[in-house]
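Enquirer: Below are the sequence and a predicted model; questions follow.
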Amino acid sequence: MKEFDAIFIGAGQAGPFLAARMASAGRKVALVERKYLGGTCVNAGCMPTKTLVASARAAQVTRSASAYGVLIPGEIGIDMKVVHGRAEKVTQDARQGLETWFDGLDSMTVIYGQGRFEDPNTVVVNGERLIAPQIFINVGARPSIPDYHGLQDVPYLTSTSIIQLTEVPRHLVVIGGSYIGLEFAQIYRRFGAMVTVVERGTHLASREDVDISDAIADIIRAEGINVQTEATGLSFRKAADGIEVTTNSGTVIASHILVATGRRPNTDDLGLETTGVETDEKGFILVDDSLSTNVPGIWALGDCNGHGAFTHTSYNDFEIVAANLLDGADRKLSDRIPAYALYIDPPLGRVGMTERQARASGRPILVSTRPMTRIGRAVEKGETQGMMKIIADAGTQQILGAAFLGIEGDEAIHGIIDAMNARTPYPTLQWSVPIHPTVSEILPTLIGDLRAVS
């Protein structure tokens, strides 16, 4: 048995940073990882996928060059081996950076292998027992595969395996019209594939308000992507020329299938039953406002606790626990204002409540919207798809949420994120003097147009 001050199971975007902080303070820590350092973000999420998004945008801008008076002779081609190699290098460099950092921490031990609880204070890895008074679970999540008829009898891709493609699919059928599915749909359409998106719900990105969802669908369809919503009777069958994908809308022949129907936590092989740690019906670990589980001395960080499933929320989990355990603070998970982005092009930046959620709260609300066609910066760049939207509380004058779907929407949204975290009343922002010409300069005008809704 080896004794440590703390054990970390999983090397995503929360545990390793807390482990490094503790190690820098002289505490003896063990970091257990079954595969690669960096978790989903580094290895199968943000970094490789956004690298693919950048390659896809480069292809799209090149195809559109003549509209800007730039003439490029010949056909635009895609070298998928170079595309894949570039994404792979980004991942490898990030992973190597973590390895170098951790190697320099004398009191941190990195152990590669499957960690499994023996009891609330003991983790077994590679047959060796590790014991510590504090254990932090940061095991992330993986693609969830639904039980559609025939799916198990045909080859399919997930968000993890599709980034390894070194060829452009002839016809990619994406099962699931939410964030992951939409990003890959646009990526591979821009690489030259035929793409069909199949969604069971009435709208794409159903978490969003209908006007935002409809605008997303307009962007996707404008690039030649076929969208099937309210799809029922989904089934799969091998065919001579590919894979038959059948819904109530008919049958299409796919060369490749991407299943993007959600994610599930990697908690089913941890031996949690030996600890008494509680999970919900989906396997997410239940935590309190400090990210502690119901078992003293065990915390759950990142995707496996079901509070965010983003790199930035996972990192914020680290910040909360580090502040409370090491700095004497009293930070709370419930103080976090949710924010995220959808990285289609143009992107969606989102923070706080949707209009639907604000209405459901029963408070008097104000709403303002503006199409990107009325934003000078977007017009100048020739990228006018999308819209901007803000929701505010009429009584408290606090901004409740915003959705910026359009060029630089993922950056412009940070003005609202900062204002909401600072609890700045919206009239204060109305009198700011932003830089021209920018997308963000429209914020005072957008706020000035806030109107009551029934």
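Expert: Great, that's in hand. Quick caveat, the model's predicted, so the values are computed rather than measured. Numbering: from 1, shown residues only.
Enquirer: Going by C-alpha atoms from here, please, whenever you check contacts or count neighbours.
Expert: Fine.
Enquirer: residues contacting residue 379?
Expert: Counting by CA atoms under 8 Å, 6 or more residues apart in numbering, residue 379 touches 372, 373.
Enquirer: Would you verify that it is located in a strand?
Expert: No. Counting by DSSP: H, G, I helix; E, B strand; the rest coil, residue 379 is not part of a strand but helix.
Enquirer: any idea how far residue 444 is from it?
Expert: 19 Å (CA to CA, to the nearest Å).
Enquirer: how many other residues sit next to the closest residue to residue 448 other than its chain neighbours?
Expert: Counting by CA to CA, 6 or more residues apart in numbering, residue 448 lies nearest to residue 430, which is 6.3 Å off, once chain neighbours are set aside. By other CA atoms under 10 Å, 16 other residues sit near residue 430.
Enquirer: How about residue 77?
Expert: Neighbour tally, residue 77, other CA under 10 Å: 9.
Enquirer: do the one 10 residues further on as well
Expert: Counted with other CA under 10 Å, the neighbours of residue 87 add up to 23.
Enquirer: put this beside the first:
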Amino acid sequence: MHDVVILGGGPGGYEAALVARKAGADVTLVERHGLGGNAVLTDVVPSKTVIATAEWRTIAERAPELGIVAEDGAPVRTRVDLAAVNARVRALVARQSEDIEARLSSEGVRLVRGAGRLTAERAVEVEGETITGDAVLLALGARPRVLASAAPDGERILSWTDLYALEKLPEHLVVVGSGVTGAEFAEAYALLGSRVTLIASGDRVLPREDPEASAMITAVFRERGMELVGGRAAAVSRTDDAVVVTLEDGREVRGSHCLMAVGSVPNTDGVGLEEAGVRLDERGYIAVDKVSRTSAQGVYAAGDCTGVLPLASVAAAQGRIAMAHALGDAVRPLHLGHMASTVFTAPEIATVGASEADLKARGIFYRVERLDLARNPRAKMLGIDQGFVKVFGHTVTGHVLGAVIVGSRASEHIYALSLAVANRLTVDQVADTFTVYPSLSGTSSEVARRLHGMREDGPHGT
């Protein structure tokens, strides 16, 4: 029997708690806000709910293309009640958090409310109580990065955590930041009906994604009427009913509201980490190895506070790995090369494995095949005319090295290719696996078939 103390109830924390209980440990989880962490309370669940709502609006307005028209023959028009949207978001978030709490309680996890602080000898102080354990897991999360010259006020200048309190749709939303958060919210609010201006530091949105996928989303944004402005924001000011974003070159962008999406900072200050021997890197993140160990004996860390990769799935994996290691179970170290991720724009961008830029940089012999989803019969039935599937295959071994899917529900369809990457399947094994006809996943199979025999073709793309 072991005692485990977990500081933080996000994906890294609650997944670790479940693993530890299954292994027979006594588990105490300390959380100051609510179960689920940022992923449930302020980030993934609420943001993707808003995005799903925006997507439903576009589906409704495209109904006439499929032969569904209003009885009076008028165009299908919709209006967004943002107060109702956000009320649903808040209710869904509360329900999800309650479900996680109920699951942990049913598994015998002791829950302690309050702000914990790490002390020496693998102990956590919270609300005057000292809780010790054979292992401590830090799942502290992160918060929106705030620029002193553009501090959110919760009314006109907003972080993404402020959006769910809005009662009315912003007339003109200026989004600062063209990474995942900025791109997702910019498109969601554009689809909901706001005029949107997106300020991007580069020549395209989502600069870290596959260049072809990024270029497609950039083009889609422009086609939908979004204004893209190149530059970096230096400051944001406001009047009673407007905001002014001043760029570094002196230009000004005016709107009714401004969303600051300029990254996150870890919640690692003020919780006694350095005093307890936990090393932080130069950015303030907790330094961990591939089994989630910190520099302090018996202390592990998981999630956004580690700076490894800001994904809920990565946080959960880190938490599970930490508990397996701490409790003597078999451990498979974290392998980011097997992680799948999705940008929830419309269309979505889902990726897994190596990128083409990475393959080129490493000098790996590979070949790439790509097919547009518009050729897929199921896509035609559903009215999907954007997106593609791209697969990278090793020209020597035939293994699937990576993949990119751009399209509706790409986050669902990437799973088969994730299995291929994680289990070192060959393109022929993927091609020989039956798919349903008609199905969107059939395109992945067809791309794999096109890579058959690539070893005889010699190296490509290097």
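Expert: Alright, I've got the coordinates. Predicted, not measured: the structure shown is a model, and the values here were computed from it.
Enquirer: Map residue 14 of the second structure across to the first structure for me.
Expert: Residue pairing (TM-score structural alignment): residue 14 of the second structure is matched to residue 16 of the first structure.
Enquirer: which ones are touching the residue positioned nearest the centre of the second structure?
Expert: In the second structure, the residue lying closest to the centroid (CA atoms, centre = their mean) is residue 311, at 5.0 Å. Applying CA under 8 Å, 6+ apart to residue 311 of the second structure gives the contacts 303, 304, 341.
Enquirer: ok, and the closest non-adjacent residue to residue 370 of the second structure?
Expert: residue 390 (4.3 Å).
Enquirer: On the C-terminal side of the host helix or strand of that neighbour, identify the next helix or strand.
Expert: Using DSSP states H and E, residue 390 of the second structure sits in strand 388-394. Once strand 388-394 of the second structure ends, the next helix or strand along the chain (criterion: DSSP H and E) is strand 400-407.
Enquirer: Mean deviation, that following strand versus the first structure?
Expert: Once fitted to the first structure, strand 400-407 of the second structure is off its aligned match by 0.9 Å on average (mean CA distance after the TM-score superposition for the first structure).
Enquirer: From the contact counts, what lies against that strand?
Expert: Applying 3 or more CA pairs under 8 Å, 6 or more residues apart in numbering; DSSP states H and E, one finds that strand 400-407 of the second structure contacts strand 348-353, strand 388-394, helix 410-422.
Enquirer: Any chance you could list what contacts it?
Expert: Residues contacting strand 400-407 of the second structure (CA under 8 Å, 6+ apart): 210, 213, 346-355, 373, 384, 386-394, 413-414, 417, 420-421, 424-427.
Enquirer: Are any of those residues buried, and if so which?
Expert: Buried positions within these, assessed by neighbour count (16 or more other CA atoms under 10 Å), are 210, 213, 346-355, 373, 384, 386-394, 413-414, 417, 420-421, 424-427.
Enquirer: hang on, the earlier thing: please narrow the contacts of residue 311 of the second structure to those residing in strands.
Expert: Those of the contacts of residue 311 of the second structure mapping onto strands are residue 341, per DSSP state E.
Enquirer: out of the contacts of residue 311 of the second structure, who's nearest residue 268 of the second structure?
Expert: residue 304 (10.2 Å; CA to CA).
Enquirer: Give the equivalent position in the first structure for the closest one.
Expert: Residue 304 of the second structure maps onto residue 303 in the first structure, by TM-score structural alignment.
Enquirer: Around that match, how many other residues sit close by?
Expert: 29.
Enquirer: Pull the contacting residues for it.
Expert: 138, 139, 140, 141, 265, 309, 310, 314.
Enquirer: any chance of those in JSON lines, with secondary structure and distance to residue 332 of the first structure too?
Expert: Output for those, formatted as JSON lines (DSSP: H, G, I helix; E, B strand; the rest coil; distance: CA to CA, whole Å):
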{"residue": "138", "secondary structure": "coil", "distance to residue 332 of the first structure": "18"}
{"residue": "139", "secondary structure": "coil", "distance to residue 332 of the first structure": "21"}
{"residue": "140", "secondary structure": "coil", "distance to residue 332 of the first structure": "21"}
{"residue": "141", "secondary structure": "strand", "distance to residue 332 of the first structure": "23"}
{"residue": "265", "secondary structure": "strand", "distance to residue 332 of the first structure": "22"}
{"residue": "309", "secondary structure": "coil", "distance to residue 332 of the first structure": "17"}
{"residue": "310", "secondary structure": "coil", "distance to residue 332 of the first structure": "18"}
{"residue": "314", "secondary structure": "helix", "distance to residue 332 of the first structure": "14"}
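Enquirer: Quick one: buried ones out of these?
Expert: Applying 16+ other CA under 10 Å to these flags 138, 139, 140, 141, 265, 309, 310, 314 as buried.
Enquirer: For the fourth one, which non-adjacent residue is spatially closest?
Expert: What it means is residue 141 of the first structure. Using CA to CA, 6+ apart, the nearest residue to residue 141 of the first structure is residue 265, at 4.0 Å.
Enquirer: Please identify which of the buried ones among the contacts of residue 303 of the first structure is nearest to residue 113 of the first structure.
Expert: residue 139 (12.4 Å).
Enquirer: ok, so what distance separates the nearest residue to that closest one once chain neighbours are set aside from residue 38 of the first structure?
Expert: Leaving aside its sequence neighbours, residue 139 of the first structure sits nearest to residue 10 (CA to CA, 6+ apart; 4.5 Å). For residue 10 of the first structure, the distance to residue 38 of the first structure (CA to CA) stands at 9 Å.
Enquirer: Of these two, which one has the most company?
Expert: residue 10 (30 against 24).
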